[in-house]
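[1] No letters, just coordinates:
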């Protein structure tokens, strides 16, 4: 057993923090005894140490999940009752939302109020949403012939911030989920992540992270052809046409890249503005950014801009500043840490960029935006699509026909019209190209977590029907040469179906 510790956050919230791996509804230490340090990115102080799983721990967790899957306590539970468990978990998240928001803000630097009003509200809503779907996953009855019934069934198949999901483990147990149904193992990608991806006992992997890691997971998961959903990198474009509401475009452009300090996979980090309004947009966007950004502690009510998640990420972002300067970008704002302590990066705006620049082509994952002009609708679409990524995009125009035409032409899994990052858990989430495979959220996500089985049930009277008439063997098949071979039959060349004597 791994005993929880009592922590008091900077906002004076005290709570019991689990530190072990959540396996079989219990928190246990890693078999290796190794731990992960989690740090407050605002002042670089240590918050806690939690267990770091290794391959042995992954084996134990997978075995627990397999056992739970076969256990009547879960396998025999009705879909409605499973949905009720998700409803209960949603209620517990709502009850403890202040604790969960505190943990998230403390652990990753996001302003507390944003974590509370946006992230936790959506987390509870998502559990409730899928709780409602639990007993509404239907198959189909498919007509084939009078002698046969056919139907389909749908059957189930970041190490820097582990604290909130570990706390969620306590709520999962309290909600009444049977042991082993949900297991939470913290660990590094090179050990725990690799062990999960390669494990023969794992049937499904859903991953959110870098494209490089996503490709590695695909290679590892091929060992048993796992079902995978990948939400990987993004370099989402935002297009401002000359007929756009400029104030709205400026506001949403700010939200699209500075929200979450740019640490959002769908951040609209490339902005393309029509040349006739380019200078006006630059002036207003810079002014709006300055007026609406207040850096500070994630627990200060005035803070809109917190620190990056880690020192490594801070240094990576600042490295792109020098790269953009050297390649000819014009720095309009920011480009500095902005604080002597903590992992801060000022909102950074580069103008007059070109698509060949490193800062334009690579995902930066920070409050860093590159802006350039375009001359025509076709030019805008060509520049927007000139990327290996295809996660999100945004289009601003008062002409709804123009906006929808652009939305259809952009190669991205999600397109916002006259907004950015304005998502909803009932709408599918995912990308094109190297931004991932499959979809999360909404009804579409259900297909990623189930597999389709076709059942052919012949009636007694049709049990001896010809395989031709029942559609079992096509008359275009290689066997349609006058006879049907049975296993073990020997056929001489002269008697091979269709052979000439």
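    Looks like it came in fine. Worth saying up front: this structure is predicted, and the values here are computed from it rather than measured.

[2] can we go C-alpha only for contacts and neighbour counts from here?
    Noted.

[3] Quick check: residue 55 touching residue 195?
    Yes: counting by Cα atoms under 8 Å, residue 55 touches residue 195, with 5.4 Å between them.

[4] Give me the buried positions along stretch 287-301.
    For stretch 287-301, burial by neighbour count (16 or more other Cα atoms under 10 Å) applies to 288, 289, 293, 295, 296, 297, 298, 299, 300.

[5] Tell me how far the third one lies from residue 332.
    In this structure, residue 293 lies at 15 Å from residue 332, with Cα to Cα, to the nearest Å as the measure.

[6] Now do the helix or strand encompassing residue 57: everything it contacts.
    Here residue 57 sits within helix 55-70, counting by DSSP states H and E. Residues from elsewhere that reach helix 55-70, judged by Cα atoms under 8 Å, 6 or more residues apart in numbering: 23-24, 30-31, 74-75, 178-183, 185, 191-192, 195-196, 201-202.

[7] Show me those residues that map onto helices.
    With helices identified by DSSP state H, the entries of the contacts of helix 55-70 that belong to them are 74, 75, 195, 196.

[8] What count of nearby residues applies to the first one?
    Yep, that's residue 74 we're talking about. For residue 74, the number of neighbouring residues by other Cα atoms under 10 Å comes to 19.

[9] Am I right that it is in contact with residue 178?
    Yes: the pair residue 74 and residue 178 passes the contact test of Cα under 8 Å, sitting 6.6 Å apart.

[10] can you give me the strands in the stretch 301-450 of the chain?
    Counting by DSSP state E, counting those that start in this stretch, residue ranges of the strands within the stretch 301-450 of the chain are 330-333, 348-351, 368-374, 389-390, 392-396, 414-417, 432-433, 436-437, 450-458.

[11] putting a second one here so we can go through both:
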């Protein structure tokens, strides 16, 4: 049985009104439209954003282009940019409660989780500031007495940053501070479902001293705002996080002008469990990996690939622990699983569950929508007897649904793990570290956790293989992703060989 936390009505709540940030000024959209966001956990309007259009995106791109070309940001010293980014980090920390609250009520994620994400975001901003001071090229004095080669790293230019609704502040923090540290200027489009915290970030960056036009924030839909940001000739790079389908469209749009593209897309991430694993640790990680952020997470551990000898025990124990997870009011500090982002998405998740049951999977726990008086919720769900060819085992459900598959040999487990289009992350559980390393080296994914799951650090690169994306975020090379390399080939003295006279 699921532990329910019924949402409390938002008493005397005042809807927050937002404008867009273009060229250092807060402004309404060109056509005056408004997007109203209703809280998925409480069913009431909580925010209103400007409904941006192509004209607004183009205004923002023009401002970013001008700000880059005038050099007020790109030609600062690394130390000067770093100091401003560090000040922004301090201001984010000071307003973290406000930012977490916005993410909570707009996305439906639990408030305790949102606060933890803000702590992680502050660390990323500080890490990016440090990398900005360490950005450097190379020199070659081995090319002969008359030649010196120098390779520079220069900011790539104007970057379009497009972020999703599931981690509104955390994901913009995995992109924007690194672009700023490199010296780029930016146009940011947050999801039209969860724009609030990104707009507050705009206030913070202006207060920190980021010059006008360096960061522009345009709200609106992907069709109206996002698409122009991916095709405009004055944009040099696109950094996108979202679904694989929209990632493919973004890549196709960017190809029209051969922009650099960084894509962090979908995942269908396995946890492979061997009979000698510490099952106490694993069971907790399985429940966390499946139901963190209500499963609306590209890194969700949505597939358990379990050795046949322990499959029944694992399903029983995971179901028992899932039954203790508190589901409901995102504003309750004890809640672990909050609301589903929209009624349409809830219906999509429920369809995956019903289709899997029709195909022969067994609903071992949950599977039902929950009527808590307001908002939209789904109980943590476990599907056992799942076969590798089922849609629920191959496609990204993006909800609190865990599929359990079985294997007999290590080769079987690796084959099942690698049999899908995604390759974002994976976990392996065994007391034999040879087993862990063998699986870790053979599974095609960007991150492999060994005897843990969904741990992270600003220092560790993040990104995927195959249709999980292109490029990496975080890590010491993250700033370099927002640069171009330029070779300076310098000749000293007279050139000895003249081609026209040889």
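    Sure thing, it's come through. This is a predicted model, so every value here is computed, not measured.

[12] before we move on, the earlier item: any chance of the strands of the stretch 301-450 of the first structure in CSV, with mean neighbour count and distance to residue 152 of the first structure too?
    Formatted as CSV, the strands of the stretch 301-450 of the first structure follow (neighbours: other Cα atoms under 10 Å; distance: least, Cα to Cα, whole Å):
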stretch, mean neighbour count, distance to residue 152 of the first structure
strand 330-333, 16, 57
strand 348-351, 23, 53
strand 368-374, 24, 48
strand 389-390, 26, 33
strand 392-396, 29, 34
strand 414-417, 21, 30
strand 432-433, 18, 29
strand 436-437, 22, 24
strand 450-458, 14, 5
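
[13] Now the helix holding residue 57 of the first structure on the second structure. Mean distance?
    Per the superposition on the second structure, helix 55-70 of the first structure and its aligned residues are separated by 0.8 Å on average (mean Cα distance after the TM-score superposition for the first structure).

[14] buried stuff in that helix?
    Of the residues in helix 55-70 of the first structure, those with enough neighbours to count as buried (16+ other Cα under 10 Å) are 55, 57, 58, 59, 61, 62, 63, 64, 65, 67, 68, 69.

[15] how near is the last one to residue 63 of the first structure?
    Looking back up the chat, that one is residue 69 of the first structure. Residue 69 of the first structure is 10 Å from residue 63 of the first structure, where distance means Cα to Cα.

[16] now swap in the first one and tell me
    Separation of residue 55 of the first structure from residue 63 of the first structure (Cα to Cα) stands at 12 Å.

[17] Next: residue 434 of the first structure.
    In this structure, residue 434 of the first structure and residue 63 of the first structure are separated by 33 Å, where distance is defined by Cα to Cα.

[18] between the ones in helices among the contacts of helix 55-70 of the first structure, which has the most around it?
    The most neighbours of any of these, using other Cα under 10 Å, belong to residue 196, which has 24 neighbours.

[19] Tell me which residue of the second structure lines up with that residue.
    For residue 196 of the first structure, the aligned position in the second structure is residue 229, judged by TM-score structural alignment.

[20] give the contact list for its match.
    When the contact criterion is Cα under 8 Å, 6+ apart, the partners of residue 229 of the second structure are 57, 58, 61, 160, 187, 235, 238.

[21] Need the three-state assignment for residue 282 of the first structure.
    When the structure is reduced to helix, strand and coil (DSSP: H, G, I helix; E, B strand; the rest coil), residue 282 of the first structure reads as helix.

[22] let me fix that: residue 297 of the first structure
    When states are read from three-state DSSP, the local structure at residue 297 of the first structure comes out as coil.

[23] surely residue 138 of the second structure meets residue 151?
    Yes: with contact taken as Cα under 8 Å, residue 138 of the second structure and residue 151 are classed as touching, separated by 5.0 Å.

[24] quick one: which of the two has more around it?
    Taking residue 138 of the second structure and residue 151 together and counting by other Cα under 10 Å, residue 151 has the greater number of neighbours (15 against 11).
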